[in-house]
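**Student:** here is my input, please return the structure:
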Amino acid sequence: MSLRLLGISLLTLVLVASAIGVVHSRHQHRLAFAELSRLERVRDELNIDFDRLQIEIATLADIARIEQQAMRQLDMRFPEAADVVVVKP
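**Tutor:** Modelled structure (predicted):
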């Protein structure tokens, strides 16, 4: 009888340890999933910022805009034909 009680006690202990292991594993999985979701949101926000910055760079680098800024802010103009001097080597 004592051997049978020892076997049942051992199996119960193994069962409880296994259940605790499963609970711990599921908890770790939930924590990791929450972190993954947070990082995916951060990634999506960064992608939106990156796309916005690419559009802004394209706008700022537009040749017509640069030409317009040069004329307005720096008072630059295309030279007249008479002002062009060709230097030959």
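
**Student:** only C-alpha atoms from now on, for both contacts and neighbour counts.
**Tutor:** Will do.

**Student:** how far away is the residue nearest the centre of the chain from R52?
**Tutor:** In the chain, the C-alpha nearest the mean C-alpha coordinate belongs to R43, at 2.8 Å (CA atoms, centre = their mean). Between R43 and R52 the computed distance is 14 Å (CA to CA, to the nearest Å).

**Student:** returning to that earlier point: from the chain's centroid, how far away is the helix or strand the residue nearest to the centre of the chain falls within?
**Tutor:** Here R43 sits within helix 2-60, counting by DSSP states H and E. Here the centre of helix 2-60 is set off from its chain's centre by 19 Å, with CA atoms, centre = their mean, to the nearest Å.

**Student:** one more, please, to line up against the first structure:
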Amino acid sequence: MTRLLLAVLILANIASAIGVIYARHRHRVLFDEVTRLERARDELNVEFGRLQLEQATVAESNRIDQIARVRLGMKFPETADIVVIRP
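**Tutor:** Have a look, this model is predicted:
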């Protein structure tokens, strides 16, 4: 009887140790994944900031006006060229 109890306790101890080892390994794997995802998030935030700055620069009205005048040869119509159509 004593040997059986001792064997059960030893098996329970081994099973508990294996559970602790598995839990620690799983924790390390998940921690590595969280760290990798946080790094990717930070890189995406930096890229988003760059894109917002680029969008603000490209959408600036003075720049659009300059491109329209230089590249497309556009200009504001003269007062005499404006026609108002009423219903």
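
**Student:** follow-up on the earlier one: now which residue in structure 2 aligns to the residue nearest to the centre of structure 1?
**Tutor:** In structure 2, R43 of structure 1 lines up with R41, judged by TM-score structural alignment.

**Student:** so what's its match up against?
**Tutor:** If a contact means CA atoms under 8 Å, 6 or more residues apart in numbering, then R41 of structure 2 has no contacts.

**Student:** recalculate using a threshold of 10 Å.
**Tutor:** Residues near R41 of structure 2 by CA atoms under 10 Å, 6 or more residues apart in numbering: 35, 47.

**Student:** before we move on, what about L11 of structure 1?
**Tutor:** 5, 17.

**Student:** what's the neighbour count on the counterpart of R71 of structure 2 in structure 1?
**Tutor:** Using TM-score structural alignment, the equivalent of R71 of structure 2 in structure 1 is Q73. Q73 of structure 1 has 8 neighbouring residues, counting by other CA atoms under 10 Å.

**Student:** ok, T35 of structure 2 next?
**Tutor:** The burial count for T35 of structure 2: 11, using other CA under 10 Å.

**Student:** try T57 of structure 2
**Tutor:** Neighbours of T57 of structure 2 (other CA under 10 Å): 13.

**Student:** can you tell me how far it is from L51 of structure 2?
**Tutor:** 10 Å.

**Student:** what's the answer for V34 of structure 2, then?
**Tutor:** From V34 of structure 2 to L51 of structure 2 the distance is 25 Å (CA to CA).

**Student:** likewise for A68 of structure 2?
**Tutor:** From A68 of structure 2 to L51 of structure 2 the distance is 23 Å (CA to CA).
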